[in-house]
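Participant: could you look at this predicted model? Sequence included:
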Amino acid sequence: MAPGHFLKLLYIEKDMTVKTRFAPSPTGFLHVGGARTALYSWLYARNQGGDFVLRIEDTDLERSTQEAIDAILEGMNWLGLNWEEGPYFQTQRFDRYNQLIDQLLQEGKAYKCYCSKERVDALREQQMANGEKARYDGHCRDLGEAPEADAPFVVRFRNPVEGKVAWDDHVRGRIEIDNRELDDLIIRRTDGAPTYNFCVVIDDWDMGITQVVRGEDHINNTPRQINIYEALGAPVPEFAHVSMILGDDGAKLSKRHGAVSVMQYRDDGFLPQALLNYLVRLGWSHGDQEIFSMEEMIKLFSLKAINKSASAFNTDKLLWLNQHYMKSLPVEEVAEHLAWHFADQKIDTANGPALTDLIPVMAERCQTLKELAQSSRYYYEEFTEFDAAAAKKHLRPVAQAPLERIAEKLSALSEWSAEAIHQSIKDTAEELELGMGKVGMPLRVAVTGAGQSPSLDLTLLLIGQTRSVERINKAVEFVANRANS
């Protein structure tokens, strides 16, 4: 459905299909907490055979940006959290909101408030000085007429003054708020723009949202919104307010704890499957199980199993999960994401092994795709110099004979296989009466430029016969020059 597509009378006729939504504000990137909320909403819709809606809540005209909208969509697509409807944009629905605000005004369920900002600010300051809760005092609630012609005004919702607002939260249980704790909410500003709390109600009603999953910071908004639903005669959705995510030091997750943007995790080399698996466990569990396929998440997820307490982010655990998925996912899936990192590091993979062949060899040694790409450069590019410490230790004059011998054997191989390579190294060691390390370590430095790599037979197999022999001959030349210097 195209962005801003008008909702065709969904507020008049609805079915009972489960429908959830993710409704971020485009004032920044898609952060980890938002991604977890989106995942929970998405999983519940999938578990119930329902639909998932993406809505962009862009009523904050000063702070909303197209860049942030693009970042949200990119993050959702990278995570694979597809939606059946949307993205809808609140700024394209102002006519609908204002129609209903006018209706509430006509019905006496809303009123015009002419109080100046100065009066409201002074009132709040006085209330706080008295140790009272800061709230509007209803000065214009029964004013009737404007104090003067063309006086600027906001529209406030006439909140009930008696009774309680109550709902059974899927995460928090029964919550009750006394209406006397709530003031008359502004639902339209002086510039004619409807406000967030009103727009959310209308959107969820029009879009047929049955379950609202969102952060616990919205709990204070919920009783206000429920009163607006009831004033409009609209069905009230069910709510699930999830706890915040903390850093491993117990403070609210922030940039100082590392990456908080979803796309930063992609840039840092994490697979979306690993991040989703990690996020689902930040507040939800199924026994002691830690690793979940997407199919298992969908099958097992329930709102009732979400934990009330806050969860601490643990990067080490995410790294462990990421390596698990690097090793266990089909190599074709991993290769799709790995290719991005090679391109990002400007490594041309055309002249070297297929990524699907590289992954099984390197994933055991790396925790991220970024690290894997960085560590694999020598498979695709020539290096101009050897690692100084590795060369000093292993490319000594004593290494010249084994390097020359292994070069001869490798160049003579008619079959370039791991078995044949391994046998050549073994034969060289036996013929020269040397330990395998005396042949293997100089060989490793010769072909990779450094002192660490996967097993030599697999490393040389991927580097290729011609390139391997050429590098060994360069190492022989390096050793000879060193001996003569």
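Facilitator: Okay, I see it.

Participant: CA only for contacts and neighbour counts going forward, please
Facilitator: OK.

Participant: quick check: the residue lying closest to residue 347 once chain neighbours are set aside vs residue 299, distance?
Facilitator: Leaving aside its chain neighbours, residue 347 sits nearest to residue 377 (6.9 Å; criterion: Cα to Cα, 6 or more residues apart in numbering). With distances taken as Cα to Cα, to the nearest Å, residue 377 is found 41 Å from residue 299.

Participant: of those two, who's got more company?
Facilitator: Between residue 377 and residue 299, counted using other Cα atoms under 10 Å, the more crowded position is residue 377 (19 against 14).

Participant: now that one: how far from residue 475?
Facilitator: 18 Å.

Participant: just residue 194 next, same as before
Facilitator: 72 Å.

Participant: likewise for residue 237?
Facilitator: 71 Å.

Participant: neighbour count for the two, which is higher?
Facilitator: Per other Cα under 10 Å, whichever of residue 237 and residue 475 has more neighbours is residue 475, with 26 against 18.

Participant: buried residues of the helix or strand where that one lies, list them for me.
Facilitator: For residue 475, the host element (DSSP states H and E) is helix 465-484. For helix 465-484, burial by neighbour count (16 or more other Cα atoms under 10 Å) applies to 465, 467, 468, 469, 471, 472, 473, 475, 476, 478, 479, 480.

Participant: give me every residue that touches the first one.
Facilitator: In this case it means residue 465. 410, 411, 416 (Cα atoms under 8 Å, 6 or more residues apart in numbering).

Participant: from those residues, which is closest to residue 323?
Facilitator: residue 416 (29.3 Å; Cα to Cα).

Participant: could you report the neighbour count for the closest one?
Facilitator: 17.

Participant: surely it forms part of a helix?
Facilitator: No - assessed by DSSP: H, G, I helix; E, B strand; the rest coil, residue 416 does not belong to a helix; its assignment is coil.

Participant: give the contact list for it.
Facilitator: 461, 464, 465.

Participant: residue 407 against residue 475, yeah?
Facilitator: No - the criterion here is Cα atoms under 8 Å, and residue 407 misses it with residue 475 at 10.4 Å.

Participant: ranges for the strands of this protein?
Facilitator: Taking DSSP state E to define them, one finds strands in the chain at 19-22, 51-56, 85-89, 110-113, 154-157, 164-169, 173-178, 186-188, 211-215, 238-242, 245-246, 311-312.

Participant: what's the burial count for the closest residue to residue 435 other than its chain neighbours?
Facilitator: Ranked by Cα to Cα, 6+ apart and with sequence neighbours excluded, the top spatial neighbour of residue 435 is residue 429, at 6.0 Å. Residue 429: 20 surrounding residues under other Cα under 10 Å.

Participant: helices of the stretch 151-300 of the chain, start to end?
Facilitator: In the stretch 151-300 of the chain, the helices defined using DSSP state H, counting those that start in this stretch lie at 196-206, 221-232, 262-267, 272-280, 294-300.

Participant: try this one side by side with the last:
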Amino acid sequence: MAESPEIVTRIAPSPTGIMHIGTARTALFNWLFARGRGGKFLLRIEDTDRARSTPEATEAILDGMRWLGLDWDGEVVSQFARLERHAEVAHRMLAEGTAYKCFSPQEEIEAFREAARAEGRSTLFLSPWRDVPEAEHPDAPFAIRLKAPRVGETVIEDAVQGTVTFRNDQLDDMVMLRSDGTPTYMLAVVVDDHDMGVTHAIRGDDHLNNAARQAQIYRAMGWAEPVWAHIPLIHGPDGKKLSKRHGATGVMEYARMGFPPAAMRNYLARLGWSHGDDELFDDAQAIAWFDLGGIGRAPARLDMKKLENVSGWHIARMADAELVSAIESFLAISERPPLSQAQKDRLAAAMYCLKDRAKTLPDLLEKAQFALAEGPIVPDEGAAAALDDVSRGILTELTAQLQNASWTRDTLEAVLTAAADSHGLKFGKLAAPLRAALAGRSVSPSVYDMMLVLGRETSLARLTDAASPRG
């Protein structure tokens, strides 16, 4: 029994300045499929459009891939660097009679299409040069067109969309090599995928029509076609194609919003793919579970609330040191000041009482302000309202009582509960000025957690400062 070929998938984005969230999801599907089968995941930059393809635009794609944690195998392939190979295949097809020289100038083709549109006829251009013998060819620039079948059907067996049939009389003889010698996208993709050994073409269903034309090149060359798998696009909450009006469309925008990469991978995996009712999972589970049969045909809808819930689940499960590292990366990406070593140490110590309720990294940072603050605490408006003369007096008493208390949760609970009781207060009434003193916020982790994280010296310094009359 012959061995199955190694699975090879790829992502082939055009460098346009950002990595779109849809491209990221396609990359993830290809990565999961290859990684779950011991195969290869390749990265090709389709940079033949030299006007838009800058080193900065390419770097933006690589940044998005690196941030998402989608590692690729081998070197990044530049499509532009392979122009000679594309041209070589076009000329081979010309020699083998599966392509022909077309001398129709672009102006003639455009004039035909304009007239056809005006008269309500098909704009499909049928080149008059298809069957003209070589001896009758002019000495003039020519494009190389595919000699596509004119009758019958081109059938695509798609792992997601099922059997898709295209009438050949609705497909023109597409240009593969322009008169200036440059290849078209259709030819370049096929040649590159073939040469790179791509076994599965997993991509957006906006490429489904392209598959018919590309399949004709594969068949003309006698090459094995990849498994086609055209996945539904991502739509906005309103059911329309995702665009800037829906908010963030670029991967790095989500990085700057503070979603951890693991959460983005989990969320993107569920956009158009499912494994039973599983919503929350880690990379190992996604790699083990992912298959093409789980991809639906309906467009997926971006749901920020669901993304936040997925993000919160991942943050709660991340190791403390991993979270501190994720926050350092987030601060760098969002061009915010880095943390000092002392702040990182306090943040790590506080993580146990922060991460269970945070939805995003900025959310976690906000909850961690009590541990990150350096110098006197300046309460916000809501917290300052809790620091009246009576509460300041209670804080002064507490400071004295805590000077020599053992710094354990049980002792702190005993001292604070006794203080509340002695003033006839419910603990919530005492907690408000304590939060204002320790965090400068009316919403914070518990006062006991904050005092344990801050330690005796810092806690007492903040209580003393808050108890002092304001000028």
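Facilitator: Ah, there it is. What you are looking at is a predicted structure, and each value in this text was computed from that prediction instead of being measured.

Participant: got a TM-score for the pair?
Facilitator: Once superposed, chain against chain, the TM-score is 0.93 (TM-score structural alignment, normalised by the length of the second structure); 464 aligned residues with a Cα RMSD of 2.0 Å.

Participant: closest one to residue 343 of the first structure out of the buried residues of helix 465-484 of the first structure, please.
Facilitator: Each of the buried residues of helix 465-484 of the first structure was scored against residue 343 of the first structure by Cα to Cα, and residue 467 proved nearest at 22.2 Å.

Participant: look up how far residue 38 of the second structure lies from the most far-flung residue of the second structure relative to its centre.
Facilitator: Within the second structure, the residue lying farthest from the chain centre (Cα atoms, centre = their mean) is residue 422, at 55.6 Å. When distance is defined by Cα to Cα, residue 422 of the second structure is 68 Å away from residue 38 of the second structure.

Participant: just residue 125 of the second structure next, same as before
Facilitator: 45 Å.

Participant: now swap in residue 70 of the second structure and tell me
Facilitator: Residue 70 of the second structure sits 15 Å away from residue 38 of the second structure, taking Cα to Cα as the criterion.

Participant: equivalent analysis for residue 345 of the second structure, please.
Facilitator: 39 Å.

Participant: repeat that for residue 366 of the second structure.
Facilitator: Counting by Cα to Cα - residue 366 of the second structure and residue 38 of the second structure are separated by 42 Å.

Participant: ok, back up a step: and residue 59 of the first structure, which of the helices of the stretch 151-300 of the first structure is closest to it?
Facilitator: Closest to residue 59 of the first structure of the helices of the stretch 151-300 of the first structure, according to Cα to Cα: helix 196-206, at 6.5 Å.

Participant: list the helices and strands the closest one packs on?
Facilitator: Other helices and strands packing on helix 196-206 of the first structure, by 3 or more Cα pairs under 8 Å, 6 or more residues apart in numbering; DSSP states H and E, are helix 94-106, strand 186-188, helix 221-232.

Participant: now the angle from that helix to strand 85-89?
Facilitator: 150 degrees (axes from the mean of the first three to the mean of the last three Cα atoms, to 10 degrees).

Participant: so helix 196-206 of the first structure matches what in the second structure?
Facilitator: Alignment note (TM-score structural alignment): helix 196-206 of the first structure is matched to residues 185-195 of the second structure.

Participant: superpose on the first structure and give me the mean offset of the matching stretch.
Facilitator: Aligned to the first structure and superposed, stretch 185-195 of the second structure gives a mean residue distance of 0.7 Å (mean Cα distance after the TM-score superposition for the first structure).

Participant: got the buried residues of helix 465-484 of the first structure as TSV, with distance to residue 282 of the first structure columns?
Facilitator: Below are the buried residues of helix 465-484 of the first structure laid out as TSV (distance: Cα to Cα, whole Å):
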residue	distance to residue 282 of the first structure
465	48
467	47
468	47
469	50
471	48
472	50
473	53
475	51
476	54
478	53
479	54
480	58
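
Participant: quick one: residue 33 of the second structure and residue 291 touch, right?
Facilitator: Yes - in this structure residue 33 of the second structure lies within contact range of residue 291 using Cα under 8 Å: 6.5 Å.

Participant: the two - which one has more neighbours?
Facilitator: The neighbour count for residue 33 of the second structure versus residue 291, taken as other Cα under 10 Å, is higher for residue 33 (26 against 18).

Participant: just checking, what residue in the first structure corresponds to the more buried one?
Facilitator: Aligned partner of residue 33 of the second structure by TM-score structural alignment: residue 44.

Participant: again with residue 430 of the second structure
Facilitator: Applying TM-score structural alignment, one finds that residue 430 of the second structure aligns to residue 439 in the first structure.

Participant: leaving out chain neighbours, which residue sits closest to residue 332 of the first structure?
Facilitator: residue 356 (6.1 Å).

Participant: which residues touch that neighbour?
Facilitator: 331, 332, 335.

Participant: among the residues you listed, name the ones in helices.
Facilitator: Under the assignment DSSP state H, the contacts of residue 356 of the first structure contribute 331, 332, 335 to helices.

Participant: can you put these in a markdown table and add neighbour count?
Facilitator: Compiled in a markdown table, those are given as follows (neighbours: other Cα atoms under 10 Å):
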| residue | neighbour count |
| --- | --- |
| 331 | 18 |
| 332 | 13 |
| 335 | 20 |
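
Participant: which parts of stretch 395-403 of the second structure are buried?
Facilitator: Buried residues in stretch 395-403 of the second structure, counted by 16+ other Cα under 10 Å: 395, 396, 398, 399, 402.

Participant: which residues of the first structure does it align to?
Facilitator: Going by TM-score structural alignment: stretch 395-403 of the second structure matches residues 403-411.

Participant: show me what residue 103 of the first structure aligns to in the second structure.
Facilitator: By TM-score structural alignment, residue 103 of the first structure lines up with residue 92.

Participant: now swap in residue 242 of the first structure and tell me
Facilitator: Counting by TM-score structural alignment, the partner of residue 242 of the first structure is residue 231.

Participant: neighbours of its match, how many?
Facilitator: Residue 231 of the second structure, neighbours per other Cα under 10 Å, totals 29.

Participant: repeat for residue 322 of the second structure
Facilitator: 12.

Participant: do the same with the one 4 residues further on
Facilitator: When neighbours are counted by other Cα under 10 Å, residue 326 of the second structure registers 19.

Participant: any idea how far the corresponding residue of the first structure for it is from residue 259 of the first structure?
Facilitator: Structural alignment (TM-score structural alignment) places residue 326 of the second structure against residue 337 in the first structure. Look at residue 337 of the first structure and residue 259 of the first structure: by Cα to Cα, they are 19 Å apart.
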